[in-house]
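> Would you be able to build a 3D model of this:
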Amino acid sequence: MEHIDGITRRSVTVHAPAGPVVGRRTGPVQRFLGIPYAQPPTGVRRFAAPLRRDRFPEPFDASRHGPTSQRVPLFATTTVPEPSVPGDDILNLSVVAPAQVAGHAAPCPVLVWIHGGGFLGGSPASPWYDGRSFARDGVVCVTVGYRLGVDGFAPLDDVPTNLGLRDLLLALDWVQENIGAFGGDPGRVTLAGQSAGGAAVLALLSSPAASGLFQRAVCLSGVLVEGDPEPARRFVERLGERVGVPPTRAGFGSRTVERLQRAVIDLRGELADDTIPLGPVVGDDVLPVSVAEGLAGRGHDVPLLLGATGDEFDCDAAPENPHPSPYSPAELAAARAAGSRVTDTLFRAACPRAAAARRDAGAGIWLYSFEWPSPVLGGAGHCVDIPFFFDLLDAPGSAKALGPYPPVELAAAMHADLVGFVHGREPEWGRATGGAGDPAREYGRPGAALVADTTGVFDPVVRAASGVVEAC
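I've put the predicted structure just below:
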């Protein structure tokens, strides 16, 4: 038993198929942090498909976050706190569960969370992803680490493609096998993620390799991965020149993960290219076709909740915004009305496109739009919806992104919607089909109700012609 800052923490041991895991209980919440689900991707295992971890011969100490794939933050200033944790066991996950459930009561539904970061950065150890509010509401929350950048997504001739997605698939296998020991129901798993994590959710929803590994899906500010490997191949060729090695497994394997991550950041800066140079590619057993095509053909029994923020990367030039827009508020408003911003063509267009691809899915798809403007960012910016959905407005770093007085009632309402979805309830608003005037849940538009059902939220970024919906 530990007493820190007046809080009592007790050790608790779970006997899972993976072996005994020792976590910490704080009040009604149990945390088991940094549990390895795969062998460390080092030495001969670097640039190899993930290999299941052997059963722990001794109790595993899960009292602290495990090592992260991120060695170098993608940006000097990030909206989400993204700690980098050193170490080799980067393929780990954390479980936060209701204390009164684990081991002896009816199993809870499970939320598996994939962090964002452009497939180049991000951290599952962020305090914004702590699952205590989900545990409070009867949900077991799992956050997953996976390989990033060159090690996770470089298309190399002698390396399996989509290693980062293969990591996530193995983590989902681990959940199926082990989550029951933590009080979770492996038959009620919701896969969720934000930004790159949301894109990964859509990719796995379209993947034959993920069949049966989750029963519901949630995508926050994700995109539909096109998956053309050629731009990524050109990028890794330039990257090899920069670090002085051929763009092969042996070449990149001779450079540290940290050096490669720094080189990727530097090269992106020199190219002045805001696109994601490394990410999932199409043409293998994980993603045999594009995500849009895969969504049309697979996962129709999986309900999908999908949405984006109102402004993503197109916020006003607020004085405290670390990434101010170069455009005036009037210019941004005109661009939003025309559906021509990056926010619209990249993030928000993915919502009706996904709905159109799955219009025949019996399980249904529901759209939302997060519209509450952060006074710090000058709009409903990228990532600011996360503390609301997690109901963690008091998380470290939230005031820097949300200001001192974010609306707690909005967080309660958004979190309740997400918890209800994870518990298997159908959202209260209508299903989407990808056409003009689709219904959506709108959160926090200034001057309107904090939560309102509306139609036509995504109309500026879709064009309906002969039943086909496209991004403008």
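
> C-alpha from now on. contacts and neighbour counts both.
Fine.

> name the element V112 belongs to?
According to DSSP states H and E, V112 maps onto strand 108-114.

> who are the neighbours of that strand, in terms of helices and strands?
strand 140-144, strand 184-194, helix 196-205, helix 408-422 (3 or more CA pairs under 8 Å, 6 or more residues apart in numbering; DSSP states H and E).

> mind giving me TSV with those and columns for distance to R53 and mean neighbour count?
Formatted as TSV, the helices and strands packed on strand 108-114 follow (distance: least, CA to CA, whole Å; neighbours: other CA atoms under 10 Å):
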stretch	distance to R53	mean neighbour count
strand 140-144	15	27
strand 184-194	19	25
helix 196-205	22	28
helix 408-422	28	19
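
> Tabulate those (a markdown table), appending distance to A380.
Listed next are the helices and strands packed on strand 108-114 as a markdown table, based on distance: least, CA to CA, whole Å:
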| stretch | distance to A380 |
| --- | --- |
| strand 140-144 | 25 |
| strand 184-194 | 15 |
| helix 196-205 | 17 |
| helix 408-422 | 13 |
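
> Please give the structure of this sequence too, so both can be compared:
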Amino acid sequence: MTGPVARTRAGAVRGCAERFGAVFRAVPYAAPAAGAARFAAPEPVAAWSGERDATAFGPTAPMPDRRRFGDMDMEPVVHHWVTGADYRTVNVWTPDPSGRAPVLVFVHGGAFLAGTGAARVYDGAAFARDGVVLVTCNYRLGVPGWLSIPGAPENRGLLDVIAALRWVRENIAALGGDPERVTVCGQSAGGMIVSALLTEPGADGLFRRAISQSGGLHGLDPDRATDVGVRVAQQLGVPHEVASFSEIPDERLVAALTEVTANGQGGLTPVAVVRRGAKVRPGVELMLGNTTQEARLYQNPAQEAAIDELFRSASERLAEEHAAAGGRALRYRFDWRGGPYGACHAVELPFVFETTGLPELREPAGLLGPAVPDGLVRRVHDAWVGFVRDGDPGWTGEHRFTA
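All right, here's what the predicted structure looks like:
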């Protein structure tokens, strides 16, 4: 077996050499999420001997199939469920495993129900080319990750992301990254998780900068979170307690939550992500923004105004809380409307990762359509690189991205 080898604290991993460095896929940051462990705080991964194969993506968190939004093909962004309990993993693209480059940790979106760091739109080659180590991660979704269940810690998916950031802190130097220059970034649900990290004492010292894309500060009343949990338990025919949920296969958990949300009995975010009364901690540099037509992704004209206001107000809330903590946020608005769905939610992602060339994105049912301005792609990607590298995306105050 050939390929670069890195030595993490748990053991050696062998990855793949690529044009702009190396990539290590499906490296575990926590123990497998099986049985009762699906509803507990994450535990460290057990050490292994020899070299672990890190050349291929591994399992994903259990999820429903959300690869289509009406006529739109979202597979390059959402991906699909690949079964297996060993899915709490990171993927690392590095320009030089022996280097000391700044690090970007990306937290995927997907309404807390779907998604994976292995989705093709999140390929890290362009970041590695530009001297940045990119880390993507998987975390628990749906019922195991976010449903409020008596006897289980709340926001277990958030605990997973904190565990992944702690893994980065302890191991990224072995893969060419600088643990003192870590930026955490997320989009949609991932952007909400990033915002929550800014309020979590358990995340202290794990990152220096943060980017929230169409995220912001959201919360759900605890009574509503409990109500959604009770409804899912009723759908499953079990008591609303962790011992009962621990015995249920992942497939049934996915189906039950899908049924509850499809019936309008609960929102797509089953539990509050931000603790009530939590305040944004000082000392973290912040960049945040939205697309100008977020709601067009959902193809429901009657709800567009309400959805756009939900995203806008959440970002405003984060900016205000960050300012109250003594920080100054760099703002952006992504306003390229050249695709079939305009400046909709998630449309900026291929620009950030410079993956606009994926064929599925350019087809009639794709997120971007056939005509994408190359200059805008480079400007957006360079802005993210600049912020990760030295906190300077190329503007002060607020910037509008348009062709």
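
> Report the TM-score for the pair.
In this superposition the chains share a TM-score of 0.93, using TM-score structural alignment, normalised by the length of the second structure; 395 aligned residues with a CA RMSD of 2.0 Å.

> returning to what we had before: where in the second structure does the strand holding V112 of the first structure fall?
Strand 108-114 of the first structure corresponds to residues 101-107 of the second structure when matched by TM-score structural alignment.

> so how far does the matching stretch sit from its counterpart in the first structure?
With mean CA distance after the TM-score superposition for the first structure, stretch 101-107 of the second structure departs from the first structure by a mean of 0.3 Å once superposed.

> now the helices for the first structure?
For the first structure, the helices defined by DSSP state H cover 132-136, 149-153, 163-178, 196-205, 229-243, 249-253, 257-271, 291-297, 329-338, 342, 350-357, 386-389, 398-402, 408-422.

> The second structure: matching residues for the fifth one?
Alignment of helix 229-243 of the first structure against the second structure: residues 222-236, by TM-score structural alignment.

> average gap between that stretch and the first structure?
Compared with the first structure after fitting, stretch 222-236 of the second structure deviates on average by 1.4 Å (mean CA distance after the TM-score superposition for the first structure).

> So A452 of the first structure sits against P439, correct?
No. At 10.5 Å, A452 of the first structure does not count as touching P439 under the criterion of CA atoms under 8 Å.

> Tell me which of these two has more neighbours.
Taking neighbours as other CA atoms under 10 Å, A452 of the first structure and P439 compare with P439 leading, 22 against 15.

> gap between the more buried one and A380 of the first structure?
In this view, P439 of the first structure and A380 of the first structure are 20 Å apart by CA to CA, to the nearest Å.

> P107 of the first structure now?
Using CA to CA, P107 of the first structure is found at 36 Å from A380 of the first structure.

> Between those two, which is the more surrounded one?
A380 (28 against 22).

> Now do the same contact list for the residue mapped onto that one from the second structure.
Correspondence of A380 of the first structure to the second structure, assessed by TM-score structural alignment: A343. Counting by CA atoms under 8 Å, 6 or more residues apart in numbering, A343 of the second structure touches 291-294, 296, 334-337.

> ditto for A126 of the second structure
Applying CA under 8 Å, 6+ apart, the residues near A126 of the second structure are 353-354.

> Show me what G198 of the first structure lines up with in the second structure.
G198 of the first structure maps onto G191 in the second structure, with residues paired by TM-score structural alignment.

> Good, wrapping up.
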